[in-house]
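>>> sequence unknown, structure follows:
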C-alpha cells in the first residue's frame, strides 16, 4: 500500500519572509520562553532598525522572554515596542528603565487580554518540522498561542531541536502564511538544587498530599524537592501550567499515571515546558503528555473538577492577614501574577483540594519574610480570602476560614524564631492580637 506524504509548499528559505506579513500597524503574538522564534524576531528587529519607515509601529506581546534584544530596552522607540504579561530576568531591568510595558494579568486570561488589545495579529512561533500529515507542533508551548490557531495568521520557525508534543498545539500547513528553518538550540534551564530549608518545606507539603491527588507545581528548588519527596506516592496526576524536569522522574517511575483524574484521565497536562535537554527528549513524541491552551489548563472552573487537587506555589512575602506578595520585592516589580491565583482558586473549589504557598521564613540576608504588613508598593498576588496553607521550614499555617487573630498566631508560629517576639509586638500595635 502506497503512503502519501504531503509536503508543505511555499516555505521561504530564510526568516525575512515574515516581513511580507508584518502589516503597517501590526501586533505580534510571541510564545513564552523557548516558543520564541529567534531568527524571525531578529529579521523583524533588524528590518525596522535598518529602515524605520518600512515597518511599524509594531507591538510584540509576550510573557517571560529568555532572549535579550535591543527593542526590549526601548532602542527602537515606538517603531517596535514590547508588551509583557510576565517579567523575566531578561525583561525586568528593561521594565524598570521604561523600555517596555507590563500588563498585569492572570495567566488564564492572557489570551483574552491579548485578543482584546490586538487587531489582526500575526503569531510568530517556533515549531517542529511538519509531520507526514502536514502538522507542525508548537513543541514546548501551547500557552496563549494555541488559542490563536484558526483565529490569527501564523508564521512559524521550524527547528529540529524542538520536541514534537501533542495535545492542542498542532498547526496544519494550511493554517500558516509561511514558515522558515533555523538551527537554533533551545535554552536550557537547569533545575535549582534544593538546600536543607527547601527539603524541610518539601517534607511538610509532601506528607499532606494524598495518593491519587492531582498536582500543580512550579519551577524552583522547593517544587523540585517536593517532587523528589513524592517517590513513594501512588496514582498521582499532573495538571499544571509548567512541565519541568521534576515531572520526568515521577512519570518514569510510574508514581504519576493520571488514572484517578476526572479530566484527561491517564494524561499529564501542562501548558508549557521549561527545563533541560533531558526534559525536551522526554517530551518528544510522548503520548502520555498533552499541552493544552492556558485558558483551559489554568481556568479555576476547570481545575475545580479534579478531586483532591493540590496547588503548590512560591511567594516572596506574606503578611499577618495571609496576603501573599509574589510579584514584587520591596515595592519594585519583579515578575507578575502568572498562574498563582488561577490555581489557588481552582484548588479552593476542588473537592478535597489544598492550596499551598511556600517560602523560606527569612531572606538570604536574615530579614523575615513573614511580615506584619506588606511593604508599600508590594502587590498581593494571592488574596487573603483565597490563601489556604502557608508553609515555611518551621511548619504549616492553616489559614482557610480562620479569624485574623488565629491567622496572626499561626503565621507568627512559622516565622523564624528570632523574629517572633517583634512580630507579636507589631501584631498588637496593629490590633491583630
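Cool, the structure landed. Since we're looking at a predicted model, the values are computed, not measured. Numbering: from 1, shown residues only.
>>> When you work out contacts or count neighbours from here on, use the C-alpha atoms and nothing else.
OK.
>>> would you say residue 59 is within a strand?
Yes. Secondary structure of residue 59 (DSSP: H, G, I helix; E, B strand; the rest coil): part of a strand.
>>> Give the buried residues for stretch 273-292.
Judged by neighbour count using 16 or more other C-alpha atoms under 10 Å, the buried positions of stretch 273-292 are 273-277, 279-280, 282-284, 288-292.
>>> repeat for stretch 187-194
Within stretch 187-194, judged by 16+ other C-alpha under 10 Å, the buried ones are 191, 194.
>>> Let's see which of the buried residues of stretch 273-292 end up in strands.
Using DSSP state E, the subset of those located in strands is 273, 289, 290, 291.
>>> ok, now which ones touch the third one?
By C-alpha atoms under 8 Å, 6 or more residues apart in numbering, the contact list for residue 290 reads 165, 166, 167, 168, 267, 268, 269, 270.
>>> I'd like to know how many residues surround the spatially closest residue to it that is not a sequence neighbour.
Using C-alpha to C-alpha, 6 or more residues apart in numbering and skipping the chain neighbours, the partner closest in space to residue 290 is residue 167 (4.3 Å). Look at residue 167: counted by other C-alpha atoms under 10 Å, it has 19 neighbours.
>>> now residue 64
Applying other C-alpha under 10 Å, we find 22 other residues in the vicinity of residue 64.
>>> second one coming, line it up with the first:
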C-alpha cells in the first residue's frame, strides 16, 4: 500500500545524500541508464571531507567530475565492472580500476568480497500500489539493494516502468531524491559493408524458431537487419537493444517457440534510443531480470536453438578471443561474453558466434604510420586479456566467411581461421604458424 506521507518523509536533496557518505565507504551505482545522474554530478563537491571512497560502477554514461578530474583521486576511486569510453580515456588519471568478472557472477562475487554501505540508482515514480521500477537494469541492482545498509534512489518521471526484477516496494528504499533528466541514449550505428557481410554469414546459420542474444554496434545491427526474414524468433539477452525492437515490429520475433519464458522477452538491462525506451515502458512482454539469472549459462542453455552473437578485438590461431583490451590497456570488459557463448553451446541445437573484422588500421609504434593489421593473429598482443578461452569458442566470423571450431584440433583451427583472414595476410599467417609450430 502506498502512503504518500510516508514517501514524503523519505525525500531528501542531493546535498543531504552527500553528507551521508563517509570516508572509506563502498558505494554501488546503478548500471548505465540506471545510474543516479544528479548525485554523481555533484559527488565531487564533497571531496574535501572524504578519503578513499570506492564508487563501484558498470558502463557509466557520464563524464563525472569525481573521476574525470585527477585532483579528486585521493577522495574517490572508481571501480568498474565494464569500462565506458570515458573510463577508457581517463584510466591514466590513476583513480579508475577494473573488476574482472563474468556478468552473471558480478554481484555475487563482489558481495563475497565487500558488502556496500550505500546503493544509489534511479527509478520510476511510485505507483498507486507503492511500487517503483528500477527501469533500465537489474544486472546487479536488486542484489545490491538487498544487502546495502542505505538505499537511495532518484525518482525520475523519464525512467521507463519495466517489469520483472526491477519492481521494488517504496518501503525498501531509505531515501528518495526527486529528479528530472532524460535517459542517456546511444546513437544507432548504421552497418557498413563489412558489417553487412558478417551479418549475412551469421544470419544464414540461424534457423527459424531460434532464441537470440545480441549486443550493440555495427555488426549486431547488421545481424538484426539480416534476421528480418526469419520466423518465430525469441529474445533472451543480456542487453535489450533497438535492433530487437525492429525485429518485433517486422514480425520476425514473436517469442512463440521459446523453451523458457514463452511469449516473453528476457533481458538483464536495456540501453539505446528513446524509441527503445518507449517500447519497453509499461510493456508486460519485456521482463528485466537479475543478471545472476539471465546470464547464467545453465539458464541460457535451457532455450532450444539458443544463439549468442558477440564481437572481439582479435582472435589467435588457436581460437583464443581478446574482446576487452588492446594489449594491457583495458577498453571495455568481459561482460556476458563467456556467459552467453557457453550457455548457447549448452543449448540443444544452439550456436555461439564471435564476429570481428579481418583487419584493423593501427598506428605503427616505430614509424608512427597508420598500417593495416590482421585481427586474426598467431598470438594475441602481449598483455591481451583472454575474454573467451579457446575451449569455449564455437563459430568465428569475419567478412570472409564463418568457420566452426567446435571439436576441432589446433591444426584444423589454424587452417580454418586462416581461411577467413584477409587474403593479403593468409600466407604470412601460415608461415608464422609453421615457424612457431602452433599446430
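Structure received. Everything numeric in this text was worked out from a predicted model, so none of it was measured.
>>> Just give the TM-score of the two.
Comparing the two superposed chains by TM-score structural alignment, normalised by the length of the first structure, the resulting TM-score equals 0.95, with 426 aligned residues with a C-alpha RMSD of 1.6 Å.
>>> about what we covered before: from residue 291 of the first structure, how far off is the residue nearest to residue 290 of the first structure?
Separation of residue 167 of the first structure from residue 291 of the first structure (C-alpha to C-alpha, to the nearest Å) stands at 5 Å.
>>> Over to residue 109 of the first structure?
Applying C-alpha to C-alpha, the value for residue 109 of the first structure to residue 291 of the first structure is 17 Å.
>>> Residue 266 of the second structure falls within a strand, correct?
Yes. According to three-state DSSP, residue 266 of the second structure belongs to a strand.
>>> The counterpart of it in the first structure: what's it in contact with?
Under the alignment (TM-score structural alignment), residue 266 of the second structure pairs with residue 269 of the first structure. The contact partners of residue 269 of the first structure, by C-alpha under 8 Å, 6+ apart, come to 238, 239, 240, 241, 289, 290, 291, 292, 297.
>>> Just the element for the first one, please.
Counting by DSSP states H and E, the secondary-structure element that holds residue 238 of the first structure is strand 237-238.
>>> Check how far that strand sits from its aligned residues in the second structure, on average.
For strand 237-238 of the first structure, the mean deviation from the second structure after alignment is 0.8 Å (mean C-alpha distance after the TM-score superposition for the first structure).
>>> all strands in the stretch 51-200 of the second structure, in order from the N-terminus.
Counting by DSSP state E, counting those that start in this stretch, the stretch 51-200 of the second structure has strands at residues 53-57, 76-80, 96-98, 118-123, 131-133, 150-155, 163-164, 167-169, 175-178.
>>> winner for burial among those?
Of all the strands of the stretch 51-200 of the second structure, strand 118-123 has the most neighbours on average by mean count of other C-alpha atoms under 10 Å, namely a mean of 27.
>>> contact partners of that strand?
Around strand 118-123 of the second structure, the neighbours that count as contacts under C-alpha under 8 Å, 6+ apart are 25-30, 34-36, 132-135, 141, 144-145, 148-156, 159.
>>> do the same with stretch 339-357 of the first structure
Counting by C-alpha under 8 Å, 6+ apart, residues outside stretch 339-357 of the first structure touching it are 106-108, 205, 216, 241, 298-315, 381-382, 386-391.
>>> now do 7 Å
Outside of stretch 339-357 of the first structure, the residues within contact range by C-alpha atoms under 7 Å, 6 or more residues apart in numbering are 106-108, 298-301, 303-315, 381-382, 386-391.
>>> Read off where it ends up in the second structure.
Going by TM-score structural alignment: stretch 339-357 of the first structure matches residues 336-354.
>>> Now do that stretch: distance to the chain's middle.
How far stretch 336-354 of the second structure lies from its chain's middle: 16 Å, per C-alpha atoms, centre = their mean, to the nearest Å.
>>> try stretch 155-171 of the first structure
Computed by C-alpha atoms, centre = their mean, the chain-centroid distance of stretch 155-171 of the first structure equals 18 Å.
>>> Quick one: end-to-end distance for it.
OK, stretch 155-171 of the first structure end separation, C-alpha to C-alpha: 10 Å.
>>> what span of the second structure lines up against it?
Under TM-score structural alignment, the match for stretch 155-171 of the first structure is residues 152-168.
>>> Touching that stretch from outside, list them.
36, 119-125, 131-136, 138, 173-183, 277, 280-284, 286-290.
>>> Could you do stretch 380-389 of the second structure as well?
Stretch 380-389 of the second structure has contacts (C-alpha under 7 Å, 6+ apart) with 315-316, 320-328, 334, 338.
>>> Could you export those residues as a markdown table, including secondary structure?
As requested, those are exported to a markdown table (three-state DSSP):
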| residue | secondary structure |
| --- | --- |
| 315 | strand |
| 316 | strand |
| 320 | coil |
| 321 | strand |
| 322 | strand |
| 323 | coil |
| 324 | coil |
| 325 | strand |
| 326 | strand |
| 327 | coil |
| 328 | coil |
| 334 | coil |
| 338 | helix |
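>>> Mark which of those are buried, thanks.
The neighbour-count test (16+ other C-alpha under 10 Å) marks 315, 316, 320, 321, 322, 323, 324, 325, 326, 334, 338 as buried among the contacts of stretch 380-389 of the second structure.
>>> wait, which of those residues is closest to residue 231 of the second structure?
Distance to residue 231 of the second structure, by C-alpha to C-alpha, is smallest for residue 338 among those, at 27.0 Å.
>>> Starting from residue 243 of the second structure, give me the distance back to the closest one.
Distance, residue 338 of the second structure to residue 243 of the second structure, using C-alpha to C-alpha: 22 Å.
>>> same thing with residue 137 of the second structure?
Distance of residue 137 of the second structure to residue 243 of the second structure, computed by C-alpha to C-alpha: 18 Å.
>>> the more surrounded of those two?
When neighbours are counted by other C-alpha under 10 Å, residue 137 of the second structure and residue 243 differ, and residue 137 comes out ahead with 32 against 23.
>>> Just tell me the aligned range of the top helix by length along the second structure in the first structure.
In the second structure, with assignment by DSSP state H, the single longest helix is helix 423-436. Aligned using TM-score structural alignment, helix 423-436 of the second structure spans residues 417-430 in the first structure.
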